[in-house]
Each structure stands twice: as C-alpha cells, then as structure tokens.
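Chemist: when you get a sec, could you give me coordinates for this:
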Amino acid sequence: MDLPKDPMMLYSVVNTKLRDYYSSLEAMCEDMNLSQQELEETLRAAGFEYNKELNKFI
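Modeler: Sure thing, here's the model as predicted:
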C-alpha cells in the first residue's frame, strides 16, 4: 500500500496502522519497507512527533 502524500492523511493512516496492526513505529516501517527517518521528518514538518509510549504521532 502506498501511503498518502498529504500530511494530514498520512498522519491519520499511520496512526490507524500503529493502533490496529503494529506494536511500534519501527515494526511498521520494517514490515512496510519504509524509511522511519523520512516518515518521522515528513510528519514532524506537519507538526507531529512520534510518542513511543503511546505508539502514535501526536
């Protein structure tokens, strides 16, 4: 599955996947062949930071 380019849609899709399917961002990125650094940078630019304890971007 290709992730959306729009930052708000990306935020929503990533958090849904983290909630429903993955125990961590690392596991999701590894499973989906994504660059964790690029994903975090993209969402950080939109004002979101990954919270490891909550396993979601806030």
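
Chemist: contacts, neighbours, all on C-alpha from now
Modeler: Fine.

Chemist: residues in contact with the lengthiest helix in the chain?
Modeler: Taking DSSP state H as the criterion, the chain has its longest helix at helix 7-20. Residues from elsewhere that reach helix 7-20 (C-alpha atoms under 8 Å, 6 or more residues apart in numbering): 3, 4, 24, 25, 28, 42, 43, 46, 48, 55, 56, 57.

Chemist: for comparison, sequence B:
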Amino acid sequence: MKLPEEPMMLYSFINMKLRDFYPSLDALCEDMNVEREEIIRKLKTVGFEYNPGRNRFW
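Modeler: Model prediction:
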C-alpha cells in the first residue's frame, strides 16, 4: 500500500492504523512493508514523534 505523501495526511493515516489495527509501529511497518525510519523522518519534519507507550505520533 502506498502511504500518503503529505505529512499531515500521513500523520492522520498512521495514527488511525496504530489505533485501530496495530499494537506497535514495528508491527504496522512489517505488515504494510514500509520503512519505519522513513515514517519517523517524514513526521518529524512537521514536529511529530512516535510515543511507544501511547502507540501514536504526537
């Protein structure tokens, strides 16, 4: 599946997937065959960081 390119859309998409379907960012990345570091890098450019305890970006 192709991820949204625009960072705010990516933020919303990833958090929805984490909330509804995946127990961790690692599980999401493995299942969707996407690079964890790419997601982290893109979302960091707009000020979001992954919080594993809450399993979401904020």
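
Chemist: distance from the longest helix of the first structure to the second structure after superposition?
Modeler: Superposed on the second structure, helix 7-20 of the first structure shows a mean distance of 0.2 Å to its aligned residues (mean C-alpha distance after the TM-score superposition for the first structure).

Chemist: which positions within the helix or strand just after that helix qualify as buried?
Modeler: Next along the chain after helix 7-20 of the first structure, taking DSSP states H and E as the criterion, comes helix 25-32. Using 16 or more other C-alpha atoms under 10 Å as the test for burial, helix 25-32 of the first structure gives 25, 28.

Chemist: same question, stretch 37-55 of the second structure
Modeler: Buried-residue list, stretch 37-55 of the second structure, by 16+ other C-alpha under 10 Å: 39, 40, 42, 43, 48, 49, 50.

Chemist: again with stretch 5-17 of the first structure
Modeler: Neighbour counts over stretch 5-17 of the first structure (16+ other C-alpha under 10 Å) mark 7, 10, 11, 14, 15 as buried.

Chemist: any chance of those residues in TSV, plus distance to residue 34 of the first structure?
Modeler: Listed next are the buried residues of stretch 5-17 of the first structure as TSV, based on distance: C-alpha to C-alpha, whole Å:
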residue	distance to residue 34 of the first structure
7	16
10	13
11	15
14	12
15	15
